[in-house]
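Student: would you be able to build a 3D model of this:
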Amino acid sequence: MTHDQSTLARREPGDPHFPVADPGIEEHVERYTDSDPALGRRAYLQVVTAFALVPVFAIAFVVVYFAVPRDASAHLLGVNWNVQTTLLGLTAGLAVLLIGIGAIHWARQLMTDTEIAEERHPVHSTDAEKEGFVEVLNAGVADAGVKRRGLILASFGGALGIMAVPALVTLADLGPWPTADLRKKTLEYTLWAEGVRVVNDTNWVPLKAADIEIGQLINAEPENLRDLHGVEYQNMKAKTALIVVRMDPNSIKIPESRKDWQVGGILAYSKICTHVGCPISLWEQQTHHLLCPCHQSTFDLGDSGVVVFGPAARALPQLPLKVDGQGYLIAQSDFTVPVGPSFFERDSRNDFKEGDR
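Tutor: Next up, the predicted model:
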């Protein structure tokens, strides 16, 4: 091996620009893998083995993820260990460790061992320097032993590539795949159904159509919400929240497709803003506008809840209403479109379009 110090400028003693003498490069000591081909071959096999073991642990990670129950535990050293997370950590950790060990062993024992020192150069590179860089890069690839030891590069690439598999598998923890059937049972479903009474959300008193005055706004929920408890109650309450308003029938626009969704000017809309899901109830009686306090999206409740201002892109979902035999407000069905903010898989073909008159 040689020592390349030809590019270093010789520093004269006493030079004020270089008060410390250049110590130069230390005497080169030949590596044992360079002096003994058998040892070099052994180091080569060690690197390949390290990279080859990575897929084994990556596949083991996937097997553990699907085969080991999440609630499985083991008592060891006085501690209760979750078996799945422990094995996932071990398999993923060992895979990453082997990549590091293989790469470091490759660099220290098999790549070029030539020491090079250069003076600092200006940031800007000339065309000649750029061409020289390409030559140096190609020389570095050759010094890395890739051409002579092609299996190292192949195993290294395979080791890095296979690590994408455990990462992709863990994406399943983000939740179930949002199929159309699952969305109908979750995101697109609320407790509102035919015959469900509309009640005040503070005292649970059923709303009687005759008692609601023109200009009045009431925050409401479905009566059957009280049958739920805990997290299920809170989740459903966030989706079923309703705004009931009464307006002069002569001052509002009712599409032909929704003419039987109201009772004497009483209409019901989702309380959840279609922008990012804020609860809204800032009611302007004269304009029939409902303002969201978060980002000022404004909806015209006198015109099927269409957006008249702000970042919201969809009208407020409207709940079809009717009255029962006692004059109380009840739902005709669930919302015909999902409530709340939009999501990628949402089918918007059935949304209200302005002009549906």
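Student: use CA for all of it now, contacts and neighbours both
Tutor: Will do.
Student: contact partners for Val146?
Tutor: Neighbouring residues of Val146 by Cα atoms under 8 Å, 6 or more residues apart in numbering: Ile152, Leu153.
Student: I'd like the structure of this one too, to check against the first:
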Amino acid sequence: MAHDNSSGSGHPAADSSADPSAHGQELQVATGTGVISRDAVVDPGLPPHRKRVTDLDPKKDKRAERAVYTLFYLSIAGSVWAVAAYMAFPIEPEDIASVRLNNLFIGLGMALALLAIGIGAVHWGKALMHDEEGIDYRHKVGGNQASRDRAVEIMHQANVESGIGRRALIRNSLIGSLIVFPLPGIALFRGLAPYDEDPVELMQHTMWKEGTRLARDPSGTPIKASDVTLGSAFHVIPENLHEADHVLNEKAKAIVLLMRLKPEDLVEEESKKDWSYDGIVAYSKVCTHVGCPVALYEQQTHHLLCPCHQSQFDVTNHCAVIFGPAARPLPQLPITVDDEGYLVARSDFHEPVGPSFWERH
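Tutor: Below is the predicted model:
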């Protein structure tokens, strides 16, 4: 009597005996020519290679070559234009329109320079470089003579396949564009300091001088010693800052952080005991690492933190560096009070403010 092994759904029931692999048997596949093993699948190989139009037509090859070196020459023009724009559209003090023009034209020149190099290199690779499939076999890295000889062969082969040795215009224009491309960036570094003044001298002196009142930033309201409560911190500018020719430049150098601690918590050198007043101390807000604003004051630990690179300074000990990349303490502004009880500077800073790469005397 025949038995039906199918389920109610019409599909054969699962049976482990029907799976040859369950009994260690080799699974075989029936083909038109016989039976082959599952592991004997034939590698179909790579599809036939299709040549590019530049491989088939010398005129189109020449046209692609012209396009590539033209793009590299455009890159050179963009870099030169960016340098010229830096000089032709200078930033004028307090003139935001000059900033916009300067950024616009320099940016356009640098964008053209970079885009032209990128597009030219991609077009070179897709249209002109060697277009045959290859296999890179893994091998042990060694430094013997055979390896070095093979490296020379590979370099020679790369030269032949890329055509950089025989396509002189592409090679020379690429080298020229790569040499000229960094020039706008180098030119922009010149804007970090005025043309007619010594940057070291500029950072050596600020607007602080004897008798200059400490004022709140940004209101310019003078600060009395009685206004500074224990544990408080004030962002401070010179009271006469508005009289400066270049307010932002002077503020960037003279900005100060004012704090009040218990006098007994301060560890002061003998020569600097009169630089504070009744536990009130003032330190430059400009980090001695790269010039970021040190504005985070931890009231309980008396630490100042620079948010840019996490340098930390100990306010109780002349703002000595206790963590991070800063190389020296924050410069201290000597302070006292005048006859009306307002906090005033005793003098300017005794050392340059800002990053430590400035020369120090």
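Student: so how far is Val353 of structure 2 from Glu243 of structure 2?
Tutor: Glu243 of structure 2 is 21 Å from Val353 of structure 2, where distance means Cα to Cα, to the nearest Å.
Student: now do Trp124 of structure 2
Tutor: Per Cα to Cα, Trp124 of structure 2 is found 51 Å from Val353 of structure 2.
Student: go on, Pro307 of structure 2?
Tutor: 18 Å.
Student: what's the answer for Val68 of structure 2, then?
Tutor: Distance from Val68 of structure 2 to Val353 of structure 2, by Cα to Cα: 50 Å.
Student: for the stretch 101-250 of structure 1, which segments count as strands?
Tutor: Applying DSSP state E, counting those that start in this stretch to the stretch 101-250 of structure 1 gives strands spanning 198-200, 217-222, 242-246.
Student: mind checking the SS state of Thr86 of structure 1?
Tutor: Put simply, Thr86 of structure 1 is helix when judged by DSSP: H, G, I helix; E, B strand; the rest coil.
Student: what's around it, how many residues?
Tutor: 12 (other Cα atoms under 10 Å).
Student: Glu243 and Val353 of structure 2: which is more packed in?
Tutor: The residue with more neighbours, out of Glu243 of structure 2 and Val353, is Val353; 28 against 8, by other Cα under 10 Å.
Student: so what's that one up against?
Tutor: By Cα under 8 Å, 6+ apart, the contact list for Val353 of structure 2 reads Met203, Gln204, Lys253, Ser284, Val286, Thr288, Leu330, Pro331.
Student: ok, Val68 of structure 2 next?
Tutor: When contacts are counted by Cα under 8 Å, 6+ apart, Val68 of structure 2 is found next to Gly120, Ala121, His123, Trp124, Ile170.
Student: and those, which two are the farthest apart?
Tutor: Within the contacts of Val68 of structure 2, two members stand farthest from each other by Cα to Cα: His123 and Ile170, at 11.5 Å.
Student: more neighbours: which of the two?
Tutor: Ile170 (25 against 17).
Student: buried subset of the contacts of Val353 of structure 2?
Tutor: Met203, Gln204, Lys253, Ser284, Val286, Thr288, Leu330, Pro331 (16 or more other Cα atoms under 10 Å).
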